[in-house]
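Engineer: sequence and predicted model, in that order:
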Amino acid sequence: MQEEFREEYRKANDSVHVPEELMERTVKAVRTEERRQKTTYFWKYAAMAACVCIVCFGGWKLTMGDRIRVQDVTFSSGEMQIGLTLGNQEAKPDGEEKKEQLTVEIYQMEEKGNVPEELWAVEPSRINGEEVFLGQTEDGRLHAAYETGGQIYYIIEESGDRDFLIEYLKNNYFKFYI
């Protein structure tokens, strides 16, 4: 009985004819849908790639961005002598007075011992992609040391103004080019 039913169904199906216009519209609709899906997939993958780029850039920026850590440091007594640059007490234009609060010393790599070793022991900071060692002594002075171009730079900021020292380092020593 089931075999007879299948035979009748097959004959009935064979006798049905689809109009040519309906077949063309159906084929056209299928092609349009396939193109739409391809476009959708393209934009999905493009959005995923953009997200990956944003995450990678954010990670890079996080690791290469500024990370300022000024740690307390105590130097061994008698190990070094700091030349003070106290300046003149006359009224000066803004910025001039601040510059006199800085002492900048430049050494060759083999003269690394001229910078207190306690400063090299602090956890390094990062300013414009450069590693710099920042410390503050009990008397409030800020000390910065870093190596670049075969030289060692040692900077002492007398007033303890962290913002001034960091801006000074960014503007005068750490030039980061993309």
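Structural biologist: Sure thing, it's come through. Residues are numbered from 1 along each chain as shown.

Engineer: switch to C-alpha atoms for all contacts and neighbour counts from now on
Structural biologist: Fine.

Engineer: in this structure, which spans are helices?
Structural biologist: Ranges of helices in the chain, per DSSP state H, are 2-15, 20-64, 96-99, 117-120, 162-172.

Engineer: got another, please set it beside the one above:
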Amino acid sequence: MSAAVCPGSYDPFTLGHRFVVERTAARFDRVIVAVVVNPNKQGMFSVDERIALIERDCADLPNVSVRSWTGLLVDLVHDEDATTIVKGLRAETDFAYEAPMAQMNRELSGAETLFMLTDPRYAHVSSSLVKEVAKLGGEAAPYLSPAIHQALMDKINGVRKV
């Protein structure tokens, strides 16, 4: 059974992320979306909120699971009995950033990294940019699922969910 890990901070999970996860799910028996926890960064959404949003957004993909991870990515790959790390690329700057990590991950564990180009409609989209646009009153809806867009707007507007 083949398994792949799609790591990221996903703060928030964009349609570009969804595109990569969906294509990965079509190619592997199991896909683990890993919400990577960086203790040095404070996200807009908590890790639990990100997991819940991604689970809802990917509910139609039965071979996709979502979990958090702190530590070396290769340890998660090993724990999940996966062989492949899948990373979405938007532009050549993403490749320059990701290539050394992919080489280190292969040296540490033998896990290969598959780079997948995102849909050109989302090549300019990042979670940070989407949050900035939304905070400044711009339209972020074209880059997010409706539920995630609503969650983002609720966060920005200080709406508390019960």
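Structural biologist: Yep, it's here. Please read all numbers here as calculations on a predicted model, not as lab measurements.

Engineer: TM-score for the pair, please.
Structural biologist: Once the chains are laid over each other, their TM-score by TM-score structural alignment, normalised by the length of structure 2 reads 0.22; 68 aligned residues with a CA RMSD of 6.0 Å.

Engineer: among the helices of structure 1, which is the most enclosed?
Structural biologist: Among the helices of structure 1, helix 117-120 has the highest mean neighbour count (mean count of other CA atoms under 10 Å), at a mean of 16.

Engineer: counting contacts, what elements does that one pack onto?
Structural biologist: Here helix 117-120 of structure 1 touches strand 130-136, strand 142-148, going by 3 or more CA pairs under 8 Å, 6 or more residues apart in numbering; DSSP states H and E.

Engineer: circling back: need the helices of structure 1 in a markdown table (columns: distance to residue 151 of structure 1).
Structural biologist: Listed next are these as a markdown table, based on distance: least, CA to CA, whole Å:
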| stretch | distance to residue 151 of structure 1 |
| --- | --- |
| helix 2-15 | 90 |
| helix 20-64 | 22 |
| helix 96-99 | 22 |
| helix 117-120 | 15 |
| helix 162-172 | 15 |
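
Engineer: now for the ones you listed, which one comes closest to residue 108 of structure 1?
Structural biologist: helix 117-120 (15.5 Å; CA to CA).

Engineer: top helix in structure 2 by residue count?
Structural biologist: Assigned via DSSP H, structure 2 shows its longest helix as helix 92-109.

Engineer: pull out the buried positions in that helix.
Structural biologist: Of the residues in helix 92-109 of structure 2, 98, 102, 105-106 count as buried by neighbour count, 16 or more other CA atoms under 10 Å.

Engineer: again with stretch 142-154 of structure 1
Structural biologist: Here stretch 142-154 of structure 1 shows 142-147, 152-154 as buried, counting by 16+ other CA under 10 Å.

Engineer: which residues touch the longest helix of structure 2?
Structural biologist: With contacts defined as CA atoms under 8 Å, 6 or more residues apart in numbering, helix 92-109 of structure 2 is touched by 73-74, 78, 89, 111-113.

Engineer: find the pair from those residues with maximum spatial separation.
Structural biologist: 78 and 89 (23.5 Å).

Engineer: compare the two (neighbour count), which wins?
Structural biologist: More neighbours surround residue 89 than the other of residue 78 of structure 2 and residue 89, with 20 against 13 (other CA atoms under 10 Å).

Engineer: out of the helices and strands packed on helix 117-120 of structure 1, flag the one nearest residue 71 of structure 1.
Structural biologist: Taking these one by one with CA to CA, strand 130-136 is closest: 4.7 Å.

Engineer: can you put the helices and strands packed on helix 117-120 of structure 1 in TSV and add distance to residue 39 of structure 1?
Structural biologist: TSV is the format used below for those (distance: least, CA to CA, whole Å):
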stretch	distance to residue 39 of structure 1
strand 130-136	44
strand 142-148	51
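
Engineer: appreciated, that's everything.
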